[in-house]
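Colleague: fold the following for me, if possible:
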Amino acid sequence: MNVADEKLTIELSMAELREITCFAVTCAEPALAIFEREHPDDRRPRAAIDAAQTFVEGAKRTKAIRDNAWAANRAYQETRDAGQAAASAAARAAVAAASAAFLHPLAKATQVLHILGPAAHAARAFELDACDDHSVGAEYIEKAEDLASPVVVSVLTRYPNAPSGRGRVGALVRDLDASLRRLATDR
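Modeller: Have a look, this model is predicted:
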């Protein structure tokens, strides 16, 4: 994609944005159990998921979603710095789920992370919780593929392919991206 293409916008309705956020929440929420096992009194990642869910259910996109995402991001950083990799990845999934509500209609590969990042971070949390067993993450990505509605796939295919890099989470994003794009061409 050239620089001029990056200025293109994607058609994106509020209903589609809610569907993307629903997918993000559905993918990220199961990983919260990992975070909450380590930090049962820390509600920041759960609050980010709850704020995103409120948007899914028809509320407006508000500063509360961003504020809760920032708070969950601090939980992610704190657990990362404490060496709690699985809990950190779970908190990051919650941050990503709340961020999905703010998917931008810009034709940039990085926007794919708003759509698929929650699933990839959750998959990584499950991998790390299983002693870095990559097959656990691959299985979760397959589950996420099944959770993606036709609307999610349609919106995804309007964007460029997922970006390179970003370590294991990036690889999980690209795996899910490729499988959902194959679904789109098979339909």
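Colleague: hey, let's count contacts and neighbours off CA atoms from now on
Modeller: Fine.
Colleague: what segments of this structure are helices?
Modeller: In the chain, the helices defined using DSSP state H lie at 14-28, 32-38, 44-56, 63-81, 85-100, 112-129, 134-147, 150-156, 167-186.
Colleague: off-centre distance for the second one?
Modeller: Per CA atoms, centre = their mean, to the nearest Å, the displacement of helix 32-38 from the mean C-alpha position of its chain is 17 Å.
Colleague: to compare with the earlier structure, here is another sequence to fold:
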Amino acid sequence: MPNESEPSQPGDSAIELSQDELREIAGFAAACARAVLPVFEQDRPEDPRPREALDAAGLFARGGRRTAALRQSAWAAYRAAREAASPAAAEAARAASHAAGAAFLHPRASAHQVKHVLGAAAHAALVAELLSGGDEAAAATVLERAHRDAPPAVATVLGRLPAAPPGGGRIGELVRALDAALRA
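Modeller: Next up is the predicted model:
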């Protein structure tokens, strides 16, 4: 889901977050989500919303502006997930939504921001797991690739944030696994 306005929690403090770091994170998230976009497009070939969200995230990552249209594309991809016929297609659309939403990461030290950095990768990993019939090794392979391909800004920004919080079901588990790997 795109980054919503989250209330500050006691102890949250401001962190440094440059435009270049946001661009690298958005580009990383878009690459993770783009890998599973065909799953959504096979399910709903007439629905361009996840692709449009990824295109908008890519444009931002290459130097475009952070605009209301970018945020709206993230929400549109999120809505597309609710209309997908299969769970894997829905997760692929959610990955696209998180990719576009990554541009709106808040500059504060909140554990919940970790999902905004790693959510696209976690949803992409869940797509692989679902397509494999529930084989967790398929998700682990996607997370290993995300770990390998993450640009320096991903680990740098995660280092300014608390570790990923507990909860969040399977997506939360996948976010925590990737978070731990990137911090190691």
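Colleague: among the helices of structure 1, which is the most enclosed?
Modeller: Counting by mean count of other CA atoms under 10 Å, helix 85-100 has the highest mean neighbour count of the helices of structure 1, with a mean of 32.
Colleague: which residues in structure 2 does it align to?
Modeller: Following TM-score structural alignment, the aligned partner range for helix 85-100 of structure 1 in structure 2 is 87-102.
Colleague: okay, how far is it across stretch 62-72 of structure 2, tip to tip?
Modeller: Start-to-end span of stretch 62-72 of structure 2 (CA to CA, to the nearest Å) is 19 Å.
Colleague: now that stretch: which residue numbers in structure 1?
Modeller: Mapped onto structure 1 using TM-score structural alignment, stretch 62-72 of structure 2 spans residues 57-67.
Colleague: do stretch 150-169 of structure 2 as well
Modeller: Aligned by TM-score structural alignment, stretch 150-169 of structure 2 falls on residues 148-167 of structure 1.
Colleague: how about residues contacting the matching stretch?
Modeller: Residues outside stretch 148-167 of structure 1 that contact it (CA atoms under 8 Å, 6 or more residues apart in numbering): 10, 12, 16, 19-20, 23, 106-113, 115, 170-171, 173-174, 177-178, 180-181, 183-184.
Colleague: same check on stretch 178-187 of structure 1?
Modeller: Residues outside stretch 178-187 of structure 1 that contact it (CA under 8 Å, 6+ apart): 145, 148, 153, 154, 156, 157, 161.
Colleague: residue contacts, residue 97 of structure 1?
Modeller: When contacts are counted by CA under 8 Å, 6+ apart, residue 97 of structure 1 touches 21, 24, 25, 28, 48, 49, 52, 114, 117, 118.
Colleague: counterpart of the fourth one over in structure 2?
Modeller: Alignment note: residue 28 of structure 1 maps to residue 33 in structure 2; criterion TM-score structural alignment.
Colleague: likewise for residue 14 of structure 1?
Modeller: Using TM-score structural alignment, the partner of residue 14 of structure 1 in structure 2 is residue 19.
Colleague: same check, this time on residue 121 of structure 1
Modeller: Match for residue 121 of structure 1 (TM-score structural alignment): residue 123.
Colleague: roughly how far apart are the closest residue to its match other than its chain neighbours and residue 114 of structure 2?
Modeller: Excluding the flanking residues, the one nearest residue 123 of structure 2 by CA to CA, 6 or more residues apart in numbering is residue 95, at 5.1 Å. Distance of residue 95 of structure 2 to residue 114 of structure 2, given as CA to CA: 14 Å.
Colleague: what's the answer for residue 99 of structure 2, then?
Modeller: Taking CA to CA, one finds residue 99 of structure 2 at 13 Å from residue 114 of structure 2.
Colleague: list the contacts of the residue at minimal distance from the centre of structure 2.
Modeller: In structure 2, the centroid-proximal residue (CA atoms, centre = their mean) is residue 120; its distance is 2.3 Å. Counting by CA under 8 Å, 6+ apart, residue 120 of structure 2 touches 29, 30, 32, 33, 94, 95, 96, 97, 98, 99.
Colleague: gap between the residue lying closest to it once chain neighbours are set aside and residue 127 of structure 2?
Modeller: Spatial nearest neighbour of residue 120 of structure 2, excluding adjacent residues (CA to CA, 6+ apart): residue 95 at 4.1 Å. Separation of residue 95 of structure 2 from residue 127 of structure 2 (CA to CA) stands at 9 Å.
Colleague: residue 146 of structure 2 contacts residue 30, doesn't it?
Modeller: No - taking contacts as CA atoms under 8 Å, residue 146 of structure 2 lies outside contact range of residue 30: 11.3 Å.
Colleague: so what sits against both of the two?
Modeller: In terms of CA under 8 Å, 6+ apart, residue 146 of structure 2 and residue 30 are not both contacted by any residue.
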